[in-house]
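Q: sharing a model that was predicted from the sequence below.
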Amino acid sequence: MSELHAALQGSLLDQVDDVGLRPLNGAVRRTPLTHGAWVDMRPGWLTGADELFTRLTLGGSAGVEWRGERRWMYDREVDTPRLLRFYGEGEPWPDPVVEQARDQLSDYYRAELREPFRTAGMCLYRDGRDSVAWHGDREGRGNTHDTMVAIISIGSPRTLALRPRGGGESVRLVIGHGDLLVMGGSCQRTWEHAIPKTSKPVGPRISIQLRPRGVR
């Protein structure tokens, strides 16, 4: 994965070597959506984002064991346009800062979520051709109950688009290097989100998704 880190070097946005988290209190901006959905943004939450990107893309026993997947589209099986890795409860996570993020988010959203974040999903978008189609995290309780999905983004900025389920005017947010985005309320049930493909020259990006138990 060293070529991915090399591709990132063209747009370094965080020159701090120490990987850590800035405070959430007083820095989170909430955007209400419709039907009880909302989105929170905390720009620059992660410090040392370049260093974390390097750690997660190392090969061998370090970093994330990135995996490709196959899925059926229409009448044929195709490669999923991104690499993936899911970390469940009780499984060693790839870096201590991801566990620190889980704990800090669980504490900050305790009054609203009323349960901790427990799992970590990882997606690696190698360039602008990698994407994720419109969807909601509706497997399990996300299909029937309000919940939260927190996303930490490192690497090249990408657009996250949201639209009401069933159609309607979309919202487009650019998530940058070290930014935090949290989708909450009814967002997974009543809205959909996507990372669209882009023909613009963009480098790699890692998305770290933290979720409560039973949400996927």
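A: Right, received. Where do you want to start? Nothing here was measured: the structure is a model prediction, and the numbers come from that model.
Q: going by C-alpha atoms from here, please, whenever you check contacts or count neighbours.
A: OK.
Q: what's the burial count for residue 5?
A: 21 (other C-alpha atoms under 10 Å).
Q: A strand includes it, no?
A: No: Residue 5: not assigned to a strand; according to DSSP: H, G, I helix; E, B strand; the rest coil it is helix.
Q: right, and it touches residue 57 too?
A: Yes: the pair residue 5 / residue 57 is scored as a contact, 7.4 Å apart, by C-alpha atoms under 8 Å.
Q: next up, a structure to set beside the first:
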Amino acid sequence: MFQGDLFQQTGWIDIPDGKLFWEPEFIPNNIASDIFHHLSQSLPWDQLPIKMFGREVLQPRMQAWFGDAYSYSGLHLKAARMPESLLSLKSQCEQTSGVTYNSVLANLYRDGQDYMGWHQDNEIELGPEPSIASLSFGETRRFVLRHLQTGEKREFELGSGSLLIMAGKTQTYWQHAVPKTAKLRGPRINLTFRNINFLAKS
């Protein structure tokens, strides 16, 4: 079942087995445009391989990581200090979420063919109820959540300057994706701030 009513709701939203925060104009458009151009030119973008179905493939997007060394899907991200340009954005997300973040995964979607497949951010280092704050800059892209048990979907258009926070049990009961599209799309940058307990596996 698809629920489209969230387009009209902002702020904290309770969904079945989860919790979201949605603000499509979290950062004013003119400021968001400047941030997009700065990040696109200043972050160390790279296209790295991950393991899917037992084989190594290049991710269908560019990435940059800031935080301690971290691994997922067979991909090992080296430790990197968060640049000043991201610290103020992190602070704004923390004030809204009430959570302190120590890491950020930046994604660069170059066009409509770059995408993020269905997945959950449920690594043990993130804890049982992780808060993932997603800031978007540049081109608008479709973002879809799907409940693992009921199949219910929630959909958002993530425009430049928008903030979507996934909290509560969302990562336990929901998957999310940024589908590819045949429509002409310019580049988009997505910053996903998170708090990782790097001692969780020890």
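A: It's in. Just so we're clear, the structure is a prediction, and the values are computed from it rather than from any experiment.
Q: who's sitting farthest from the centroid in the first structure?
A: Most distant residue from the mean C-alpha position of the first structure: residue 75, 29.6 Å away (C-alpha atoms, centre = their mean).
Q: burial of residue 53 of the second structure, as a residue count?
A: Burial measure for residue 53 of the second structure: 6 neighbouring residues, criterion other C-alpha under 10 Å.
Q: from residue 182 of the second structure, how far off is residue 11 of the second structure?
A: For residue 11 of the second structure, the distance to residue 182 of the second structure equals 31 Å [C-alpha to C-alpha, to the nearest Å].
Q: neighbour count winner among those two?
A: residue 11 (13 against 8).
Q: show me what the lengthiest helix in the first structure is packed against.
A: In the first structure, ranked by residue count with DSSP state H as the criterion, the top helix is helix 96-108. Under the contact criterion of 3 or more C-alpha pairs under 8 Å, 6 or more residues apart in numbering; DSSP states H and E, helix 96-108 of the first structure touches strand 20-21.
Q: so which bit of the second structure is the strand it packs on matched to?
A: Against the second structure, there is no aligned range for strand 20-21 of the first structure (TM-score structural alignment).
Q: right, and the helix or strand after that strand?
A: Following strand 20-21 of the first structure in sequence order, the next helix or strand is strand 29-32 (DSSP states H and E).
Q: show residues contacting that next one.
A: 38-42 (C-alpha atoms under 8 Å, 6 or more residues apart in numbering).
Q: what's the mean distance for that strand versus the second structure?
A: Here the mean offset of strand 29-32 of the first structure against the second structure after fitting is 2.0 Å, by mean C-alpha distance after the TM-score superposition for the first structure.
Q: residues near the alignment partner in the second structure of residue 30 of the first structure, how many?
A: Under the alignment (TM-score structural alignment), residue 30 of the first structure maps onto residue 12 of the second structure. Residue 12 of the second structure has 17 neighbouring residues, counting by other C-alpha under 10 Å.
Q: again, but for residue 37 of the first structure
A: Residue 37 of the first structure has 21 nearby residues by other C-alpha under 10 Å.
Q: cool, the one 10 residues further on as well?
A: By the criterion of other C-alpha under 10 Å, residue 47 of the first structure has 20 neighbours.
Q: so what's the equivalent of residue 118 of the second structure over in the first structure up against?
A: Under the alignment (TM-score structural alignment), residue 118 of the second structure maps onto residue 134 of the first structure. Contacts here follow C-alpha under 8 Å, 6+ apart; on that basis residue 134 of the first structure touches 192-195.
Q: ends of stretch 21-30 of the first structure, what's the gap?
A: Start-to-end, stretch 21-30 of the first structure (C-alpha to C-alpha) is 19 Å.
Q: over to stretch 81-89 of the first structure?
A: First residue to last in stretch 81-89 of the first structure (C-alpha to C-alpha) measures 26 Å.
Q: so what's the gap between it and the chain middle?
A: 11 Å (C-alpha atoms, centre = their mean, to the nearest Å).
Q: what are the buried residues along that stretch?
A: 81-87 (16 or more other C-alpha atoms under 10 Å).
Q: for stretch 100-120 of the second structure, same thing?
A: 100-116.
Q: what do you get for stretch 101-121 of the first structure?
A: 101-102, 104-106, 113, 116-121.
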